[in-house]
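Asks: Sequence and predicted model, in that order:
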Amino acid sequence: MKLHAIEAGNFKLDGGAMFGVVPKVLWNKTNPADANNQIDLAARCLLIEDGNRLILIDTGMGNKQSDKFFGFYNMWGDFDLQRSLKEKGFSKDDITDVFLTHLHFDHCGGAVSWNDSQTGYEPTFKNATYWSNENHWDWATKPNPREKASFLSENILPLQESGQLKFVQPNSNPNEIVSDLNFGVLFVDGHTEKQMIPHIKYQDKTIVFCADLLPTAGHIPLPYVMGYDTRPLLTLGEKEQFLKNAAANNYYLYLEHDAHNPIITLQETEKGVRLNEVFSINDIL
């Protein structure tokens, strides 16, 4: 097995929204805001090369939305999903599986593209099976008013219409290998219904793709919960258990949204679980 970091693009979001009730004077120390109160974020996907399988975890925003849409997110840097795949020696047609942690636009937008005539949409990865889970799919296709702007039908429905969509069956043990994917999945419900957090055995390590359970290293303290989470009190409990397990088992946490701290480990301290070490991609993968 080989793992490859796939950088799908950097963007910015309002720091207050990213940290919920936590005052700016606190979160600004770890995630400094610009003049518009926005903080740097990444869309760092992960590619698993496992035998004849190429499994892509999440896809970033993609490029099919309007300039006005992307203008809200102040895209920065020159990262691009397909260019990043090419730099690793692969094309979009090589991908066998696309695992979507959840269906918010910044995680699944790249899963669907315009067709050649730009008259409709089609899956970006024509040879891939796309993986979600039934509970989350129902949640995303019948969105509540709070999340409606994050679940875009053009990112979601073409996957089912193509016949390429399959569902993972939820379980309560992230160490239990999911059939067909060769990694375990933790299901969490605080951010959105049945978000999936991959746990990947890699060499002598466990790599955890944190998605929106832990967006950045700045979100480690328990109260630092995003304003986007639909059930913040549930996030608190899920996050506490996850952080304790990560520290106790020396998990390497792959941070999808942290533009400056790609992989971290945690440690128990008198103040609770806190940051231990920060690693570059080349240090670990």
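Replies: Okay, I see it. Numbering: from 1, shown residues only.

Asks: make it CA atoms for all contacts and neighbour counts henceforth
Replies: Noted.

Asks: Would you confirm that Leu186 belongs to a strand?
Replies: Yes. Counting by DSSP: H, G, I helix; E, B strand; the rest coil, Leu186 is part of a strand.

Asks: Run a quick neighbour tally on it.
Replies: By the criterion of other Cα atoms under 10 Å, Leu186 has 20 neighbours.

Asks: from the chain's centre, how far out does the longest helix seen in the chain sit?
Replies: Scanning the chain for the helix with the most residues, using DSSP state H, yields helix 232-248. Remark: helix 232-248 is offset 17 Å from the chain centroid, using Cα atoms, centre = their mean, to the nearest Å.

Asks: before we go on, here's another structure to hold up against the first:
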Amino acid sequence: MTKLYSIANGYFKLDGGAMFGVVPKTLWSKTTAADDNNLVRLAMRSLLIESNERLILVDTGIGNKQDDKFLAHYYLHGDDSTDKSLAAHGFSRADVTDVYLTHLHLDHAGGAVSRVNGALVPAFPNARYWTHRDHWEWALDPNPREKSSFLKENLLPLMEQNVLHFLDPDDRSQFPQELSTRLSSGHTESMMMPFVRYKNRTIAFVADLFPTTAHIPVAYVPSYDVSPLKTMQEKAAFLIEALENEYILFFGHDPDIECCTLRMTDKGIRVDRTFPLTEIPG
């Protein structure tokens, strides 16, 4: 039987304007609070999937191997950590069999590698690490827009230690049948989104296609996205599919909300119910 766990890796902050792109603050501030520096609070939340003797961790947060000056740019805060959260569910890093990286931006993949006695090593010693080949090549030769988000120290140790694997969304033998993968390329090239069948529902880890519930409206696209119009197209199509199929959305960056369902309103598809992962019925 498949089991799901929410893993809290702490919180960070980014510029509110950057998180909502061309949407004016008078609109996005109705759903998202900013501090005096116009920074908004974001979670780094992973999804842990236990299925068929596999323990699959989706994303890792920013990690802690960078120096204090670097990490200060992201205003890391909170008492949560990967180790504490794993332990709360009875696991440790050594139990993780697979690390599924939706994409290789530092706030999703930074925790994949640790610094031990000065050496960079995989942070989950018994795990295989998964990315998409096209995204891997994109990250190794980054465009100027994303260059600061793709750090070689988060990537190259995985290849050098021979733990890196490329996920083929069409090959259902790589992971348990309950897990499937969808690609999205508006935020970055070939970002992977896992879909999990759980308690007769589909749980969609929406990664940075929808960073938070406040990004449900199609026009609310971060300026970080490399192809904003593509993001809007992908969001519009996904929302229709998710509504029709009653998907439950799981959010990696929403600071307060783990999951939601959707409903149709006179303004389009919007959030319906919000709840923690533990309250999914079944």
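Replies: Noted; the coordinates are in hand. None of the values given here were measured: they were computed from a predicted structure.

Asks: what TM-score do we get after superposing?
Replies: The TM-score (TM-score structural alignment, normalised by the length of the second structure) is 0.96; 279 aligned residues with a Cα RMSD of 1.3 Å.

Asks: What span of the second structure is the longest helix of the first structure aligned with?
Replies: Alignment of helix 232-248 of the first structure against the second structure: residues 228-244, by TM-score structural alignment.

Asks: show me what contacts the counterpart of Arg274 of the first structure in the second structure?
Replies: Aligned by TM-score structural alignment, Arg274 of the first structure pairs with Arg270 of the second structure. Neighbour list for Arg270 of the second structure: 216-217, 262-264 [criterion: Cα atoms under 8 Å, 6 or more residues apart in numbering].

Asks: In PyMOL, how would I select the buried members of these?
Replies: Entered in PyMOL, the line below selects the buried ones among these, by 16 or more other Cα atoms under 10 Å:
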select buried, resi 216+217+262+263
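
Asks: Need the contacts of Arg270 of the second structure in TSV (columns: distance to Ser223 of the second structure and secondary structure).
Replies: Listed next are the contacts of Arg270 of the second structure as TSV, based on distance: Cα to Cα, whole Å; DSSP: H, G, I helix; E, B strand; the rest coil:
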residue	distance to Ser223 of the second structure	secondary structure
Ile216	15	coil
Pro217	15	coil
Leu262	25	strand
Arg263	26	strand
Met264	26	strand
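
Asks: Over in the first structure, see which of the contacts of Arg270 of the second structure survive.
Replies: Using both residues aligned by TM-score structural alignment, their matches' Cα atoms under 8 Å, the first structure keeps these contacts from the contacts of Arg270 of the second structure: 216-217, 262-264.

Asks: any idea which of the residues you listed is the one closest to Lys152 of the second structure?
Replies: Among those, Ile216 lies closest to Lys152 of the second structure (Cα to Cα), at 31.9 Å.

Asks: The closest one contacts Leu209, doesn't it?
Replies: No. Counting by Cα atoms under 8 Å, Leu209 is not a contact partner of Ile216 of the second structure; they are 9.2 Å apart.

Asks: which residues of the stretch 1-150 of the first structure fall in strands?
Replies: 2-14, 38-50, 53-57, 97-99, 112-114, 121-123, 129-132 (DSSP state E, counting those that start in this stretch).

Asks: among these, which is the most enclosed?
Replies: Highest mean neighbour count of the strands of the stretch 1-150 of the first structure: strand 97-99, a mean of 24 (counted as mean count of other Cα atoms under 10 Å).

Asks: Which part of the second structure matches that strand?
Replies: With TM-score structural alignment as the criterion, strand 97-99 of the first structure aligns to 98-100.

Asks: Mean deviation, the matching stretch versus the first structure?
Replies: Superposing on the first structure and averaging over aligned pairs (mean Cα distance after the TM-score superposition for the first structure), stretch 98-100 of the second structure comes out at 0.3 Å.

Asks: ok, now how distant is Ile257 of the second structure from Phe166 of the second structure?
Replies: 31 Å (Cα to Cα, to the nearest Å).

Asks: of the two, who's got more company?
Replies: Ile257 (17 against 14).

Asks: Which residue in the first structure aligns with that one?
Replies: So Ile257 of the second structure corresponds to Asn261, using TM-score structural alignment.

Asks: For the closest residue to Leu4 of the second structure other than its chain neighbours, which residues are in contact?
Replies: Distances taken as Cα to Cα, 6 or more residues apart in numbering place Ile49 nearest to Leu4 of the second structure, at 4.9 Å, with adjacent residues excluded. Contacts for Ile49 of the second structure (Cα under 8 Å, 6+ apart) come out as 2-5, 55-58.
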